[in-house]
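In: Whatever this is, show me its structure:
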Amino acid sequence: MSEAGATLAQIAEAAGVSIPTVSRVLNGKPGISAPKREEIERLLEDRGYARRKPRRGTPLIDFVISSLETQWATELLRGAQAEAARAGADLVLNATDGRPAGSPDWIERISARGTDGVVLVVSELEPQARRELSRLQVPVVAIDPIGSDTESFVTVSATDWVGGREATEHLLALGHRRIGFITGPITLECHQDRLDGYTSALGRAGIAADAALVRQGDSLIAGGQRFGGELLDLSDRPTAVISGSDEQAYGVYLAARERGLRIPEDLSVVGFDDVDLCRWVSPQLTTVRQPLSSMAAEATRLLLKLAAGEEVASPTVRLASKLIVRDSTAAPHS
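Out: Now for the predicted structure:
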């Protein structure tokens, strides 16, 4: 009986082999016995598996990102492009403007022209797009994934929990006890992990987390200005603020200056990412360096391996973050 729309994983399970083995059959790769190859070919035919349109020549990668408006996005794109060029692949850029990725038109274009895979950056796939990419045998590697619904993806991220903890411990060591935190979009695992690291560091120092000192932000300058202003208008305002992104941290700078507060004399500020902005602002911003370019390069490298039917060492890759201390943090006034 036909099972139209069967996924690559379902074919592999039925044949008792790994997904890369099925992929090798689809791509005509050697190293598989004739009987097993025939069995997999029969399963593909019987279950109506839609084969990806064969592509020849230069590999093609779809790089899907929610927005191109930030330096954070520029760093990621730079890393992906550098790795694609090194591997002799072409990169197609897709910006979703914050919407879930995978419109019917996009799926139709991929199906028509072919693609070797998708690097998905802090966005989410429409359910139909997820099914279609699986049916078309298109691998996906996600950078900074949303939530936990990524079991079918290889994921690349940074050690965000460690970064949140180290930023908080740095401020605690300076003597700060009322430390505010403005997250980025909290649906992203990376921002939840940073917040968890902050909470953990406070707890280890014997300081109870105060919900009044936490705001859920948007990673943008305007968000930092708005939510930073809310924190600084508290009757017992924080003496330090950690931001989920550098650009949002700059918004905190603006909010502080609007209120006549000096950085770091009256308020210490820590960012996340270490984009060029950190060295342009005055005072230069203390931040947690995220290896953004390396993360995108690694995601691109892993995607090309999956597209070639090769296995990857781990479905989850985390690259190390690092606290970079500059001039925006100091001991609080007594």
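In: okay, CA-based contacts and neighbour counts for the rest of this
Out: Will do.
In: neighbours around residue 11, how many?
Out: Here the number of neighbours of residue 11 (other C-alpha atoms under 10 Å) works out to 20.
In: so where does it fall, helix or strand?
Out: Per DSSP states H and E, residue 11 falls inside helix 8-15.
In: I'd like the structure of this one too, to check against the first:
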Amino acid sequence: MNTEKQKLYIVAEKQYSNTTWYNQVIEGIYKEAARRPLQVVLCSEAELYGLFPGTILVLLGSSLPFITQYLNLCTELELRPIVAGFEIFQSSLQVSYITINRRQAMSEIVKTLLSCGAHNIALLGVNSSIQTDMLRFDGWAAVVKAYKAGDPNKDVFYSDSGLLACVENFWKHYRNYDAVACANDYYAAYLCSEAGKRGIRIPYDLMITGFGNTRISQYTCPSLTTVALNLSSVGSQVIQLYRSLSKNTDLLSCTATLKSEILLRGSTKEIKKPLPGKAIFQEEIASAFEPTFERDLKSIYALENTLITMDETDRKIIDGLLQNEPYSFLAEKLYLSDSAFKYRLYKLFAATGCSGRADLTELFRQYIPLFTDNNSSVT
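Out: You can find the predicted model right below:
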């Protein structure tokens, strides 16, 4: 009987690996792996080059540059990635992922504040350069717009310049609000502490909610109403996806979105009455696969995802189009049948959101004029 353990390879973003969220995810992975003949192996980037094509690799990180870098590497090395805890918006990517619906979670906690009697709700602590923070913004904005409880253009206090500047800016305007939803528990804990120093009574003068259900959220004064993200379940679901992908080599990718839970504590008032139902997220199905923030960057997001997924033949097609080579000449040069060439061409149009050759070449010339088949792999 073969008792040798299978190996689950993991790469973690250095900065992320020092966080509470990472610890919860990795704890869930180890706990579930211990129930099976499965060995968890933490890898460096250099060690990935020794893995066989088709090996499943788990990516743990919170920043877009990290995820993009390693998805590129997985494509280069023909590895099968599972992204844990990070939303993937491009439906054409063959990437497995498990995540929490942060947008929905924030919308639920804002609706909870409304049910507790809030009328004007600020959002505090989101960083405009962090994808998961902007998902929280999206959830908050959808609810306050639907219930006329805030203005997404005026009632957001960003953390781009740091905690102190963010909170100090809020105190200049806090009398405009009876509630504030914080992007995470740490900002909420700091805000509670500073409110006490200013004689502001929580929750009577100002209700505060956190996000993340960290240990500290239980011991603030008062304790924080917050969102429990259940990141340990993200870890255990990584193992389930690993097993599905291992057993089914024809399975290109799997996805799972886990629910969160609102924990009511002392930083909010008692719920007065349920909210009347409203359609909060009114968007086309197609937009579900792209960020709902920074719409002006839509073409650049699409271009980046195209660069991640294209192979050598796609690069040669793009290079030929940029050199104004006719379709028939390109197809013959690349030894592609007419139908195979058109299939690849239409896939490139779809991935970039372009309507035809002119749009596609203009997109590349506008944003990445140095792109050619010869230098497209340069980092």
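In: quick revisit: in structure 2, which residues correspond to the helix holding residue 11 of structure 1?
Out: Following TM-score structural alignment, helix 8-15 of structure 1 has no partner segment in structure 2.
In: residue furthest from the geometric center of structure 1?
Out: In structure 1, counting by C-alpha atoms, centre = their mean, residue 35 sits farthest out from the average C-alpha position, at 41.4 Å.
In: name the element that residue belongs to?
Out: Here residue 35 of structure 1, judged by DSSP H and E, is contained in helix 34-46.
In: and that helix, which residues are buried?
Out: Buried positions in helix 34-46 of structure 1, judged by neighbour count with 16 or more other C-alpha atoms under 10 Å: 36-37, 40-41, 43-44.
In: Which residues does the helix holding residue 11 of structure 1 contact?
Out: Helix 8-15 of structure 1 has contacts (C-alpha atoms under 8 Å, 6 or more residues apart in numbering) with 18-19, 21-23, 39-40, 43-44, 49, 134-135, 137.
In: hang on, isn't residue 191 of structure 1 packed against residue 160?
Out: Yes - between residue 191 of structure 1 and residue 160 there is a contact under C-alpha atoms under 8 Å: 7.5 Å.
In: Structure 1: which residue goes with residue 17 of structure 2?
Out: Per TM-score structural alignment, residue 17 of structure 2 is aligned with residue 68.
In: how far away is its match from residue 95 of structure 1?
Out: From residue 68 of structure 1 across to residue 95 of structure 1, the span is 7 Å (C-alpha to C-alpha, to the nearest Å).
In: Same question for residue 269 of structure 1.
Out: Residue 269 of structure 1 sits 31 Å away from residue 95 of structure 1, going by C-alpha to C-alpha.
In: And the strands in the stretch 101-250 of structure 1?
Out: Remark: strands assigned in the stretch 101-250 of structure 1 by DSSP state E, counting those that start in this stretch are 118-121, 140-143, 154-158, 179-183, 214-216, 240-243.
In: what's the counterpart of residue 81 of structure 1 in structure 2?
Out: Structural alignment (TM-score structural alignment) places residue 81 of structure 1 against residue 30 in structure 2.
In: Pull the contacting residues for that match.
Out: Counting by C-alpha under 8 Å, 6+ apart, residue 30 of structure 2 makes contact with 40, 235.
In: residue nearest the centroid of structure 2?
Out: residue 87 (3.2 Å).
In: Where do the helices of the stretch 151-300 of structure 1 begin and end?
Out: 160-174, 189-204, 221-232, 246-258, 277-280, 292-307 (DSSP state H, counting those that start in this stretch).
In: could those helices go into TSV alongside mean neighbour count?
Out: Listed next are the helices of the stretch 151-300 of structure 1 as TSV, based on neighbours: other C-alpha atoms under 10 Å:
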stretch	mean neighbour count
helix 160-174	22
helix 189-204	21
helix 221-232	22
helix 246-258	24
helix 277-280	16
helix 292-307	24
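In: what about residue 330 of structure 1, which SS state?
Out: Here residue 330 of structure 1 is recorded as coil under DSSP: H, G, I helix; E, B strand; the rest coil.
In: The residue farthest from the centre of structure 1 corresponds to which position in structure 2?
Out: In structure 2, no residue is equivalent to residue 35 of structure 1 according to TM-score structural alignment.
In: Residue 209 of structure 2 and residue 151 of structure 2: what is the separation?
Out: Distance of residue 209 of structure 2 to residue 151 of structure 2, given as C-alpha to C-alpha: 18 Å.
In: Over to residue 362 of structure 2?
Out: Here the criterion is C-alpha to C-alpha. By it, residue 362 of structure 2 lies 36 Å from residue 151 of structure 2.
In: quick one: which of the contacts of helix 8-15 of structure 1 is nearest residue 238 of structure 1?
Out: Set against residue 238 of structure 1, the nearest of the contacts of helix 8-15 of structure 1 by C-alpha to C-alpha is residue 134 (48.0 Å).
In: how many other residues sit next to the closest one?
Out: Here the number of neighbours of residue 134 of structure 1 (other C-alpha under 10 Å) works out to 21.
In: Now check structure 2 for the residue matching it.
Out: Checking TM-score structural alignment: residue 134 of structure 1 goes with residue 75.
In: what's the burial count for the closest residue to its match other than its chain neighbours?
Out: Spatial nearest neighbour of residue 75 of structure 2, excluding adjacent residues (C-alpha to C-alpha, 6 or more residues apart in numbering): residue 309 at 7.2 Å. Using other C-alpha under 10 Å, residue 309 of structure 2 has 17 neighbouring residues.
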